[in-house]
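J.: sequence first, predicted coordinates after that:
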Amino acid sequence: MEIVFIRHGQGEHTLNPPNSLKIMDANITDKGRVQAKALFETYPLNQQDLIIVSPTRRTIQTALYWSKTIECEIIVHPAVGPRMFPMLPASRAFPCDQLLSKEKIEVDFPQVSIYQVNSITWEQGINTLSEEEFTAIAEDFMEWCIELNKSRLFIVSHDGTITSYRQFLGESNLTRKDFLGETGSYIAKFDGRK
């Protein structure tokens, strides 16, 4: 199966760091909306496609603008929520990476589905999990992706999260220099074996 990881469009939280990293529940910017809509040129969607998104406003908005002309399924899943890379103490987590509650998602984005998972708390997500804890979550998540039986699957997430999954899938010596740009993509061929 082919898994296409896509970083969300430009968000308000990236406009004036480090101060803007304190913005909670950041929207995508006007530029981010243009970037999200342009994804359709690179990755045209059809009704059979599935987009899995992080429980943040900017990732959900990116997926919705990208899929605006096609009714495909969008599932919010905390296993692709924000994740620090490299790992730092939990006290260094940014407010912009706080997850939306399930209730907030249901109210603000009724057109998406929420995956009910018990192994990840919606308050913490995967942002500050140890490598061992993240690996267990990533293994479960990848198994779930395989069970979906899609030839290609899209995941809209965050730079640190995507880099963490790339490392999980076997890449090594990754640094922040390997982060994707806004709406950048990484394609992984995955056959269920790590």
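T.: Happy to help now that I have it.
J.: from now on I want contacts and neighbour counts done on CA atoms only, so please keep to that.
T.: OK.
J.: contacts for stretch 153-164, please.
T.: 1-8, 49-54, 59-60, 62-63, 80-86, 145, 174, 176, 178-181 (CA atoms under 8 Å, 6 or more residues apart in numbering).
J.: please apply the same query to stretch 71-78.
T.: By CA under 8 Å, 6+ apart, the list of residues contacting stretch 71-78 reads 45-55, 60, 63, 111-117, 120, 122, 125-126.
J.: and here's the other structure:
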Amino acid sequence: MEMIFIRHGQGEHTVNLPDSLHLTNPSLTFKGISQAGKLRTSLPLNAKDMLIVSPTLRTLQTASIWSAGIACQKFIHPLAGPRIFPARSNAATLPCDRLLDLKRLQSDFQNFIFAPDSSSCLWPEGINTLPEDGFDQLAEDFIGFCQSFKSRKVYIVTHDGTITSYRQKISNQKLTREDFLGETEWIQLVVE
């Protein structure tokens, strides 16, 4: 199975650092909207693909623009949510990385479904501040969820720290923040 991790387009929370990190539910910027649209040609989807998206506004906007008009399966999954990398004890979730509440997800993103068996204990905090050992078990669960669909390709629209955490887990290589992807950059990992 191919897992293709895509970082969301430019969000409002990255424009005026560090103050912008305190925005709640930041949207894509105009540049981010354009970046998401370019994914349609650089990484085209088809109906056989599976798309999993972090429950944040900027990732769902990226995925919605990219997948518009494509009848692929589209899931919202908290295990694709923001993650601090590297993990730090006593870390706190910034307002820009809080998950959207369930009611807003249901009303604003009706063409996405909630991943089955996504643990209700992960709402609203998600995986952002989980210690490494707690994340490792949930990462195994997430990979198993992706494999359960027997899809050749699984696309995950998520965040730089989340991508790097899964990359490190899957590749068994030590990574750093220097390994973060840029906006709408992607990396393909093969999972047996």
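T.: Perfect, I can see it now. On a predicted model such as this, the values are computed, not experimentally measured, just so you know.
J.: filter the contacts of stretch 153-164 of the first structure down to the buried ones.
T.: 3-8, 49-54, 59-60, 62-63, 80-85, 145, 179-180 (16 or more other CA atoms under 10 Å).
J.: now, those residues that are in helices?
T.: T59, I60, T62, A63, C145 (DSSP state H).
J.: which of these lies closest to F134 of the first structure?
T.: Distance to F134 of the first structure across these (CA to CA) is lowest for C145, with 16.1 Å.
J.: and the closest one, how far is that from K189 of the first structure?
T.: Note on C145 of the first structure: its distance to K189 of the first structure, by CA to CA, to the nearest Å, is 12 Å.
J.: name the nearest residue to C96 of the first structure, sequence neighbours excluded.
T.: Leaving aside its chain neighbours, C96 of the first structure sits nearest to M24 (4.5 Å; criterion: CA to CA, 6 or more residues apart in numbering).
J.: hang on, that neighbour in a strand?
T.: No - counting by DSSP: H, G, I helix; E, B strand; the rest coil, M24 of the first structure is not found in a strand; it is coil.
J.: can you give me the distance of it to N46 of the first structure?
T.: 32 Å.
J.: those two: which has the busier surroundings?
T.: Using other CA atoms under 10 Å as the criterion, M24 of the first structure and N46 rank with M24 on top: 18 against 13.
J.: ranges for the helices of the second structure?
T.: 30-42, 57-67, 102-108, 132-147, 160-171.
J.: out of the ones you listed, nearest to C96 of the second structure?
T.: Between the helices of the second structure, helix 57-67 lies closest to C96 of the second structure; by CA to CA that is 9.6 Å.
J.: what angle separates the closest one from helix 30-42?
T.: 40 degrees (axes from the mean of the first three to the mean of the last three CA atoms, to 10 degrees).
J.: list the helices and strands helix 57-67 of the second structure packs on?
T.: helix 30-42, strand 50-53, strand 153-158 (3 or more CA pairs under 8 Å, 6 or more residues apart in numbering; DSSP states H and E).
J.: possible to save these as a markdown table with distance to N16 of the second structure?
T.: Shown next, in a markdown table, are those (distance: least, CA to CA, whole Å):
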| stretch | distance to N16 of the second structure |
| --- | --- |
| helix 30-42 | 14 |
| strand 50-53 | 25 |
| strand 153-158 | 21 |
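J.: so which of those comes closest to G69 of the second structure?
T.: So among those, helix 30-42 is nearest, using CA to CA, at 10.6 Å.
J.: quick one: the closest one to the first structure mean distance?
T.: Superposed on the first structure, helix 30-42 of the second structure shows a mean distance of 0.8 Å to its aligned residues (mean CA distance after the TM-score superposition for the first structure).
J.: packing partners for that helix?
T.: helix 57-67.
J.: show me the contact partners of the helix it packs on.
T.: Against helix 57-67 of the second structure from outside (CA under 8 Å, 6+ apart): 7-9, 11, 25-28, 32-33, 36-40, 45, 53-54, 100, 109, 157-159.
J.: which of the residues you listed count as buried?
T.: 7-9, 11, 25-28, 32-33, 36-37, 39, 45, 53-54, 100, 109, 157-159.
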